[in-house]
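Enquirer: compute the structure for the input listed below.
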Amino acid sequence: MNQGIKLESEHNLGPLTVNEAGEKFLFNLNRHSFDRVRAVALFDARFGEKLFNENTLHIIIGTDSGLLLRYVQSKSLPNGARYIFIEPESVLQVLQEYELLGDQNERIACIRPQDWAKAIRDFKIADYLYINAVSSFNAICAQDDFINEYAELSWDIVETLSQLHWENNTAIGQEAFIDRQIKNVADNRLPAKLLQNAFRGQTVVLLAGGPSLNDALPWVKLHRRKFVVFAVSRISRHLLAEGIEPDFIFSVDPQDISFDIGKEMFNFGPRTVFIYSYHAVSTLVSQWAGLMFYLGSRLPWDSESNVANLSGAGPTVTNTALNVAYDLGFNRVILAGVDLCYTRDGFTHAKGSNEQLAGPKLNLTSLQVETNGGFLAPTGNDYFQAIKSLGVQAKKLNAAGAKVINGSPGAARIDGVVYIPLDDIQLEETYVDAATVVATKVNGLTDVDHYLKVVLTELRRAEFQIQAIGRLAQQARRINDAMYGISGVLENYKDKKQLDRIEKKFKREHRGFAKLVKRFGIRQFMKAVKPFSDQDWTAEEAKKLGDIYYESYQEGAKKLLQLIEDAIQRVIARQQENAAVPDFDMLFEQWNNDKSFGRARLWRAKHQFVAIPQKNIAILDEFEAKFLDVLGQRDTRHIAIIKKRSNLAIVRQRASLLFKHKKTEGLRDLLASLDKHAQQDAAIPYRYLIDGYLAELENNPDQSLDAYHQIIKGGDVLLEEALIRIAFIGIENDDAGNVGLALQCLSQLNPVYLPFYAEVQRLKGDLFDAVDTYSDYINQFPSDTLVQLKLAMLYMECKVHDSAEMMLDFILQQKPDHEVAIAMKRQLSLRVDN
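Expert: Alright, predicted model coming up:
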């Protein structure tokens, strides 16, 4: 039987089939996707306009048997759009043989994975990354992945694109940072530089959210009074549960989601000091009750208000905290929970975190790092970059005479960081009261009103400058339109001189703020100054380019002006908070607009003896209740996002890849992940699948068959995968009975297996049953010549010569030059004559 059936090599892509619309596709790539609806209609509905954005590089995994590729080819391609389709080499070869890839187009490439580097270089991916215009998604065949080839390819491409974003895009995308910086200006009062060298010669323990934090916290509690504690905001819930209050809490991310994961920090007492980047999410900054110090520049333009300060190095909050530890003078930094990799069973964060509550991360990629314990652990691109930058920082501390220690064997090994188990670290017996040290540094710096007055003056200066830039841009746009005649030809060269004068004003009179407008709208400017067309511009295109350029100034100025006007109003509201008789209506409106409900509690704490009208007391109560409600919400956007990583559907693909590459340790780690999955009942068939794979790799066919039969008993989930493996094992062990039963069931699930079932019937001597099975298949796939030839041969073997002749005639009618069919018909004639 081993000789007769090659299930693995032949079943993968299936036959070429045609739907009612005449669209050809490989059956096992797309199965029934195009049975009831034409491919064009399905693509329109599934992908719509996102496939046809201008100035975008589209990366698409799979071509849906060439149908999606030809769908794109049939359209008028948008200006500046390019397309890279990626297919596994085995699929691409068959698509080329069947001529399913359509006509060549210089802006569309269909490549093998090994051609990736050349393709992205030829298609200028760096330029597209620069304007945040790389779009990637899976074709329908890659989403379904019936052939177990696309999941690995898709994960690899996503990982690679993420890496490229880090490398090409870190300096771009300033809008969010400037947005937060301007929103935070009312609160960016105390620069962290005030604390420089305040802890010279001391030890600090830096707590982050990696899985090893669970093991480190008992040691931290035991020795709490022997060191200063830094903590990232995301572990606040965990620290509160353990009764640990950090001396300093850190946050740097501008995204709203960082509030969701760090909001429990508001439950710490007044001794905890908040150190944050100038661009940290505003809802954390504006509602903090205790002392807080900002990192970086106070304002995003040149100003005397931008006092010397410490910088917040990224890319992660841990990098920032380590940088601050260096600047504050600590000579020993002990890292705990700074793993920068995942556990082998897929957990990315410590107990109590949203990530841990959502379950293990099942869509791990192939990126791995060496740990302090000497084994490899999976990681992600952001962590991988952080490892590099942390190594640079650690060497900087080493050069200054400081030492960086990591106490976890499961943490990533980092250059410049020494691994010492926590229990082996020698600690001083002296206690440093961080709150007292900080208090001495801020004595005499309590004049908030003076700060607000100064910063309000700065904001109004910026408002004036941005308004002037907006007016100039509007004037330039009118001049640019007037330079060109009705025919689109440049006519008025005097207007060109006016534009030159406006450009000089941008560069001289408004130099700093014009740069800020450009930084704020950098991506829009990139579309104007870095076009993707390789052709020379026509006058009409030059006019359009000028329009885009000055529109970018107008839009950038408009958005920036709105932020500055909002910031002015926010500063005025802060001044009202300090007034003897505040304008409560203004305060309530501002707090509501900023979603800073917690400021009601801050105001009350500072104004305990102020007489408040009864109606305002009720509103203050309402704001405090809203604040507490927000803190208590657990079903946040963040938890919804990370739950997707634990979707059990991912297990089939990942287990199949690990089995394919004979990664027994990876399979055992995946099995351990399922032990901790929230949906234990739903995970049962996936456990049996992995058990079966492991048994096969360990040459235990009986045990693997037991596991696969448990899947069959359980229902429909993973049924096809189990039957395929049973058939394989049967073929390997010449077990015709099991092979026949498995293929019979498979052919009922998927008609692509009918030829294999027919072959088993033929080998068992059930020739006429085999004829019926082949005929059933050909009725569904009338264009599969190979199976038609096999049926003709079977008719000849059964000596049903008339049927054999009819089958061969049918083949030759479709393909008159088919050499095998011609030879078989000649052989059939000789048999009949004899």
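Enquirer: when you work out contacts or count neighbours from here on, use the C-alpha atoms and nothing else.
Expert: Will do.
Enquirer: packing partners of the one helix or strand L129 maps to?
Expert: Following DSSP states H and E, one finds L129 within helix 125-130. Contacting helix 125-130 under the criterion 3 or more Cα pairs under 8 Å, 6 or more residues apart in numbering; DSSP states H and E are the following elements: helix 150-169.
Enquirer: list the buried residues in the helix or strand following the helix it packs on.
Expert: Counting by DSSP H and E, the next helix or strand C-terminal to helix 150-169 is helix 175-183. Residues of helix 175-183 classed as buried: E175, F177, I178, D179, R180, Q181, I182, K183 (neighbour count, 16 or more other Cα atoms under 10 Å).
Enquirer: which non-adjacent residue is nearest the second one?
Expert: Taking Cα to Cα, 6 or more residues apart in numbering, and ignoring the residues beside it in sequence, F177 has H279 as its nearest neighbour in space, at 5.1 Å.
Enquirer: checking the one you found next. Helix, strand or coil?
Expert: coil (DSSP: H, G, I helix; E, B strand; the rest coil).
Enquirer: make JSON lines from the buried residues of helix 175-183 and add distance to D534 to it.
Expert: Output for the buried residues of helix 175-183, formatted as JSON lines (distance: Cα to Cα, whole Å):
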{"residue": "E175", "distance to D534": "29"}
{"residue": "F177", "distance to D534": "33"}
{"residue": "I178", "distance to D534": "34"}
{"residue": "D179", "distance to D534": "35"}
{"residue": "R180", "distance to D534": "38"}
{"residue": "Q181", "distance to D534": "38"}
{"residue": "I182", "distance to D534": "39"}
{"residue": "K183", "distance to D534": "41"}
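Enquirer: one more, please, to line up against the first structure:
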Amino acid sequence: MTTAERSSTTTPDYRGSLTSSREWLQTQQGDWILPSINARHFGAQQGATPETGDKRSKSHAQLVLAEHFGDRLHQEDRLYVIIGSDSGQLLRYIREHAPMPRGSRWLIIEPEDILQTLRQNPAISALCDDFVQLVGFNEWQEQAALLQLPAYFRIDGVRLERSLGALDGTDPQYIELTAHLDAHLTAERFRKTAELNLAPFIEPNILSAPNFHGGIDRFKNLFAGQRAVIIAGGPSLDDQIDWLLEHRDTLFIIAVSRVSGRLQDVGITPDIVVTVDPFPISLTVSRQMFDFPEQTVLMASSHPYPRITNRWPHSLFCTGPLVPWPDDSVNDRDALSSAGPTVTHMAAQLAGYMGFREVIFCGLDLCHTPDGRTHAAGSSEASAGPIMEFSALPVVTNSGESAWTTPDYFAGIQAMSEIAEQSNTVRFINPSTNAAVIDGIEHVPLDRIAVPTTAFDRDPLDRMRQDTDNEARKRHLNALAESLETIENDLGKVANLAQLGLESNQAYFNLTHPDRQKRHKRRMQAIDRLFEGRFRRAARLAQQAAKRAIMRTALPHDFFALDRHQAESLASQYYDAIREQARRLTGTIALARERVATRLLEHDQNASADEIARRYVEHDEPERVRWLEANRATVASSAIEQAQSSYATLIDGLLEKDRQRNWEKRSPRASLRQIERLFSSRKAEGLRSLAESLDRHQDAETARPYAHYAHGLKHELDGELPEAAEQHARVIDQVDTQHDIVLLEHALLRLTHINLEANDPATALTVLQTAASINPGHWRLVARLALLENDAETGITALTRHLEQFPGDVERVKQMVRLFVALEIPDGVPFCEQYLPYCAPAARLELEAFLKDARNALESPGESS
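Expert: Predicted coordinates:
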């Protein structure tokens, strides 16, 4: 009886034919891999001739990894958190870099089943030690703590990377791992970096200082016992805008700056606008805010984007210290520190500080709508369409449904809950049904919120705003000028002392004059005392700005394991970081002093608008011309026109960057992970919405096959297999095989599955063969399916193609030998002998015996049945 005849006596298990196990196979070029994860990445070129013995080429897997990662995994002072090990090849790639970068660690995380397979391989276990660790999901946090994760966060040294297998989503577990780790690390990064007054925040603090009218003290309990509405930029605002319009006069409104354009479109003027972030994107998304009337007050963090505070033409106050060093003459006693990743968090803290007993949020969602929207209409994000690429985390909404959110929003949910807990005298309400559930915030629909019938009395805010007259403003600016001058002088001395420390450290370690070592040591000790004493303010400022560079000299190194040269280098880095930051800050403060002089000139009625505008251009604040237009009688002049033109050019450049940023997050090719995430969680409505978004995508040609794929998966969830097959067939017809090869492979596999479900194994076999031409890991599945269909010829061809890629696969060699024996093909056994050199020694002996038995069976055909 032949093998084909034997198989016909049992019912074919088509579903099992597509199951791929975790087994080690050696590629043609000698790399041991798990084909279910990395066959497509590390398989040899199609049709290549197997090499044997010492003639094997350099590891193909290592070449592929080198081309993808370059030196990205070998920077100093990094903790690399890597999802997936690419069959352990990534461990080898990390190890083969010599010497290993100083101060770096690698934490590679695998799903539990893959981890156990890897740990059973002694060669992979040998690649792990205290610096390079391979762990599972259940132990990664403990190991990350041992590898000093918080310390690496403080030096901005944590990097999240994905292996090739994780990038392709070859196993759904990688998608879940990515989402979890991205969320955890994003939240932890915010908490750790929020503790540091880092360089990107110090410069905006200094450059915004000349614009502030004062600090936050005067706002304390300004509206004790009242109710406020905070308007955020989430998509639920679209459903709440009519309610806000209807009751505007009875509400006190605090709005985040990014909704300014939308509010102006519908005729809503907020009482307070809030801005926080020090990055240019803040100006891009909030550029319409400067058209609000003078009764709108701007509240900013200590470190807003300076061009926003430069351009604001009305009252402007700061929620934190006006300057980033202790100075009672300019800084208020109280300060609010941002407790969350969005401006809405600062608005919530501000409302509590102002004494409001009830706060209603509008537009606070912190999750995506079913069709993938993250922002309200009128925003650049809404205009660009739903985000396609993000690490998704499931959250429960106020309606009880589930929704996706991103890691930064997930951190925002936790932070908002903490704010609600700390503000225990404030009742927070979120009327949005589709918003994420936040502990400490009640969900009350708008129609159940009682609204007063009388207008809100905002006189306390108006009186406070009008109290800031010209003379008070001049006194404040003069005090600020004196503070800036003092700190500038001290910073110059700190830079000189750091230079002296650098020279003394080099002399101490060079041993040029050993008898002078004590003198150099005493000099460095004296410098440190001056840093802690006479120049403490300036030294602390420079150290804060250089904090990450300084921390690299202390953590996570073992100082006692350093040689003399390394110890000298670390100390030199310490002094050099302080020197460079002191010099850089001196330039920033000099610019701030010039801007203070300009502000004083603004209050001099004898100074002409043209003269002031010239200073705007000279000191790189052309956006300030908006203040001039709103507060001084101006006439056309070349200086004013130049300032206006410079600002227009600036904002056009920022808008183009914003469009590019939105485009990158919404590229159709980035949607594949989200499409399959929705399918695996059986969210048919989400798939429909995403498919329709792709149908409308502006890059229609690229988006079309992804839309068909999403429609096809939606039909599969609905049990409409013919319609699903039609959609997947369109993917195959329309896909760009050069750039969308993963989509093509996935569509072919889905079509294979549909044909098996429809009891059409012949078509399924043809489709699966096409998938195998893309990913050689599927050839053994083709062979299995062909043999279930009694197609021995196709089975042999598939096994041959598989063994071209994985010549050391002993089980598949045996399977082919059995076929040759069953079909009585005597040349088959000698053909299979070519694979012997690729087998491990123990397996080779076993295979040799098996081949000998096969030859004997062919010589005695009567015994083969």
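Enquirer: can you calculate the TM-score here?
Expert: For this chain pair, the superposition-based TM-score is 0.89 by TM-score structural alignment, normalised by the length of structure 1; 825 aligned residues with a Cα RMSD of 3.4 Å.
Enquirer: about what we covered before: and the buried residues of helix 175-183 of structure 1, which is closest to S65 of structure 1?
Expert: E175 (41.0 Å; Cα to Cα).
Enquirer: what residue in structure 2 is paired with V204 of structure 1?
Expert: Matched across to structure 2, V204 of structure 1 falls on A228, judged by TM-score structural alignment.
Enquirer: was I right to think G169 of structure 2 contacts I175?
Expert: Yes. Contact criterion Cα atoms under 8 Å: G169 of structure 2 and I175 qualify, at 6.3 Å.
Enquirer: what touches both of these two?
Expert: Common contacts of G169 of structure 2 and I175 (Cα atoms under 8 Å, 6 or more residues apart in numbering): R673.
Enquirer: of the two, who's got more company?
Expert: Higher neighbour count among G169 of structure 2 and I175: I175, with 21 against 18, using other Cα atoms under 10 Å.
Enquirer: A636 of structure 2 versus that one, what's the distance?
Expert: 59 Å (Cα to Cα, to the nearest Å).
Enquirer: check L511 of structure 2 too.
Expert: From L511 of structure 2 to A636 of structure 2 the distance is 68 Å (Cα to Cα).
Enquirer: what does T425 of structure 2 give?
Expert: Taken as Cα to Cα, the span from T425 of structure 2 to A636 of structure 2 is 53 Å.
Enquirer: which of the two has more neighbours?
Expert: Neighbours of T425 of structure 2 and A636, each counted by other Cα under 10 Å, are more numerous for T425; the result is 14 against 9.
Enquirer: give the aligned equivalent of D449 of structure 1 in structure 2.
Expert: Under TM-score structural alignment, D449 of structure 1 pairs with K474 in structure 2.
Enquirer: tell me which helix or strand the residue nearest to that match when sequence neighbours are not counted sits in.
Expert: Distances taken as Cα to Cα, 6+ apart place L600 nearest to K474 of structure 2, at 6.5 Å, with adjacent residues excluded. Element membership for L600 of structure 2 (DSSP H and E) is helix 564-602.
Enquirer: that helix: what's the following helix or strand?
Expert: Counting by DSSP H and E, what follows helix 564-602 of structure 2 is helix 609-618.
Enquirer: show residues contacting that next one.
Expert: Contacts of helix 609-618 of structure 2 (Cα under 8 Å, 6+ apart): 598, 601-602, 622-625, 628, 632-635, 637-640, 642-643.
Enquirer: can you do 10 Å?
Expert: With contact meaning Cα atoms under 10 Å, 6 or more residues apart in numbering, helix 609-618 of structure 2 is reached by 310, 594-595, 597-599, 601-602, 621-625, 628-629, 632-644, 646-647.
Enquirer: buried among these? Need that as a selection in ChimeraX.
Expert: Only the buried entries of the contacts of helix 609-618 of structure 2 go into this ChimeraX selection, using 16+ other Cα under 10 Å:
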select :310,594,595,597,598,599,601,602,621,622,623,624,625,628,639,640,642,643,644,646,647
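Enquirer: of the contacts of helix 609-618 of structure 2, which belong to helices?
Expert: 310, 594-595, 597-599, 601-602, 625, 628-629, 638-644, 646-647 (DSSP state H).
Enquirer: isn't N138 of structure 2 up against L115?
Expert: No. If you go by Cα atoms under 10 Å, N138 of structure 2 and L115 don't touch, sitting 11.2 Å apart.
Enquirer: look at the two and report which has more neighbours.
Expert: Comparing N138 of structure 2 with L115 by other Cα under 10 Å, the one with more neighbours is L115, at 19 against 11.
Enquirer: just say helix, strand or coil for that one.
Expert: helix.
Enquirer: for the residue nearest to it when sequence neighbours are not counted, list the residues it contacts.
Expert: Leaving aside its sequence neighbours, L115 of structure 2 sits nearest to G136 (Cα to Cα, 6+ apart; 6.3 Å). Counting by Cα under 10 Å, 6+ apart, G136 of structure 2 touches I83, G84, I108, I109, E110, P111, E112, D113, I114, L115, Q116, Q143.
Enquirer: who wins for most neighbours among those?
Expert: G84 (31 neighbours).
Enquirer: which one in structure 1 is aligned with Y409 of structure 2?
Expert: That one, Y409 of structure 2, aligns with Y383 by TM-score structural alignment.
Enquirer: who's in contact with that match?
Expert: P315, T316, D339, L340, C341, Y342, V369, S389, L390, A412.
Enquirer: my read: the second one touches D253, true?
Expert: Yes. Counting by Cα under 10 Å, T316 of structure 1 touches D253, with 8.4 Å between them.
Enquirer: neighbour count: the two, which is higher?
Expert: D253 (23 against 20).
Enquirer: with adjacent residues omitted, what lies nearest to that one?
Expert: A280 (5.0 Å).
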